[in-house]
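Novice: Can you look at this prediction? I've put the sequence above it.
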Amino acid sequence: MSHTPLTTGHRLFAEGLGTCALLCAVIGSGIMAERLAGGNLALALLANTLATVFALYVLIELLGPVSGAHFNPAVSTVLAARGQLPWRVLPGYVAVQLLGAVAGAWLAHAMFGMELLQWSGKLRGGWHNEAAGGGPGQWLAETVATAGLILVVLRAPSTRAAALVASYIGAAYWFTASTSFANPAAVLGRMFSDSFAGIAPASAPGFVLAQGLGAALGVGLHRGLGRFSPATSA
């Protein structure tokens, strides 16, 4: 049985499609959860978490063999810096991830009968909502969430990457104050949705800067733990 060789076009399509599907799952499940939870935010977050975990696992298993299933500019940049992704391909990966994230938000809105074009009014992080549990703690949370994600990506055995990444993100939804965006593309997509999972544009720069710092910290933690071969790990 012959197989069509994978091209850069295939990889870019997989990254864009996967990021679109991921953000559609995140935002769509948030909309559904908020409508059905009757004001119970803990229940809504739990439903949002479970949908995200399941979708992320499926997407990594399905698209990982095609593109690596990054769906995240921070992950792609780290892997390019480590020589695991050609630098010439990185701009394309980041572009389709960002476009896919916005498309995912619009797709979720269309399915739930909402206006396609909207901006989120949900302030997160910064000093403006410190009394509501925000403040610099959310920036710290995004740093921690992204550092942990990068550490998992770099050290997960290839056969367990989908389960480990999805499990980590599910846990980080709850143990971080920011609900673990850990992804600049996710920040962009959520900016375009005034829903449960949204983030106001004014809050986005702090999140992205924290994610960049977290990515660098994750690489440092990986190096600090010593040499590691995912293929031979127990």
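Specialist: All right, it came through fine. Treat the numbers as computed from the prediction; the structure is a model and nothing was measured.

Novice: from here on, contacts and neighbour counts on C-alpha atoms
Specialist: OK.

Novice: Now the spatially most central residue of the chain. Nearest residue, chain neighbours left out?
Specialist: What sits nearest the mean C-alpha location of the chain, by Cα atoms, centre = their mean, is N183, with 4.2 Å. Excluding the flanking residues, the one nearest N183 by Cα to Cα, 6 or more residues apart in numbering is N72, at 5.4 Å.

Novice: In addition, the following structure is provided for comparison:
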Amino acid sequence: MSLALTRRASAEFAGTALLVAAVVGSGIAATRLSPHDVGLQLLENALATALALGALILTFGPVSGAHFNPIVSAVDWWLGRHAGTGLTGRDLAAYCVAQVTGAIAGAALADLMFGLPAVAWSHTDRTGGNLWLAEVVATAGLVVLVFALARSGRTSAAPAAVGAYLGAAYWFTSSTSFANPAVTIGRAFTDTFAGIAPTSVPGFVAAQLVGGLVAITALAAWYPHAEDAAHAVVVPKLAEETGRR
């Protein structure tokens, strides 16, 4: 692995870890601060996640693009593979490994910060057609948003826009918008407010993959030549990090 790719993969690892730490940690804090109000718990969890995501995009975006999500990375590779503008196959593999391992590390970190065992399998079942449909919608919307911002030259709005979308999607989807296979896997390692039972993970991940395919179709209709901006997803990387591909 080249030094540049190692640097970008490490940013994806750290960014995804901190994102999951924010999701899980704010969920734990919410249940302790508002033990009798589930609605308030979800609001606290959503606000913390949205704000953290925006900050993490600002922090790691110039290094790796701040994908933090295998679906975003896979669509970036798929759209840009012929034009040479997106991730290469090698980049995609490195990003996905970094994102999944980062998510698991982030869940363990959050548990440890709140005095819990580092790893405890979640017992929260999240299964059913309505939840899977919600994950399709949440994932498709997220992917279309980030590529629309890149294609229209508005990547400077990505930290606020992506954070706002995820924060809102907590509320308008029945699944509370995981929209991310790495985050879904990581959240299986914590038996807390944000957890998901390991047996529920495959259904969520499958729905997220379908959401990615829906997004590719939508982008072809609404944003022709989206592949021209694949290098700028979620935000543009520094030229020295991309090797000026």
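Specialist: That came through, no problem. All values reported here derive from a predicted model rather than from experimental measurement.

Novice: Post the TM-score for the overlay when you can.
Specialist: The TM-score (TM-score structural alignment, normalised by the length of structure 1) is 0.90; 218 aligned residues with a Cα RMSD of 1.5 Å.

Novice: before we move on, the earlier item: can you find the partner of the residue nearest to the centre of structure 1 in structure 2?
Specialist: Per TM-score structural alignment, the equivalent position to N183 of structure 1 in structure 2 is N180.

Novice: and that match, what is it in contact with?
Specialist: N180 of structure 2 sits next to 69-71, 139, 205, 208 when contact means Cα atoms under 8 Å, 6 or more residues apart in numbering.

Novice: do the same with G102 of structure 2
Specialist: 12-17.

Novice: out of those, which one sits closest to W78 of structure 2?
Specialist: Nearest to W78 of structure 2 among the contacts of G102 of structure 2, counting by Cα to Cα, is E12 at 18.8 Å.

Novice: So what does the closest one match up with in structure 1?
Specialist: For E12 of structure 2, the aligned position in structure 1 is E15, judged by TM-score structural alignment.

Novice: how far apart are the host helix or strand of that match and its match in structure 2?
Specialist: Assessed by DSSP states H and E, E15 of structure 1 sits inside helix 8-36. For helix 8-36 of structure 1, the mean deviation from structure 2 after alignment is 0.4 Å (mean Cα distance after the TM-score superposition for structure 1).

Novice: Would you indicate which residues of that helix are buried?
Specialist: 11-34 (16 or more other Cα atoms under 10 Å).

Novice: Now do the helix or strand just after that helix: which elements does it pack against?
Specialist: Toward the C-terminus, helix 8-36 of structure 1 is succeeded by helix 41-67 as the next helix or strand (DSSP H and E). On a contact count with 3 or more Cα pairs under 8 Å, 6 or more residues apart in numbering; DSSP states H and E, helix 41-67 of structure 1 meets helix 8-36, helix 161-175.

Novice: out of the ones you listed, nearest to G83 of structure 1?
Specialist: helix 8-36 (16.4 Å).

Novice: Next, the angle helix 41-67 makes with the closest one.
Specialist: Going by axes from the mean of the first three to the mean of the last three Cα atoms, to 10 degrees, helix 8-36 of structure 1 is angled at 170 degrees with respect to helix 41-67.
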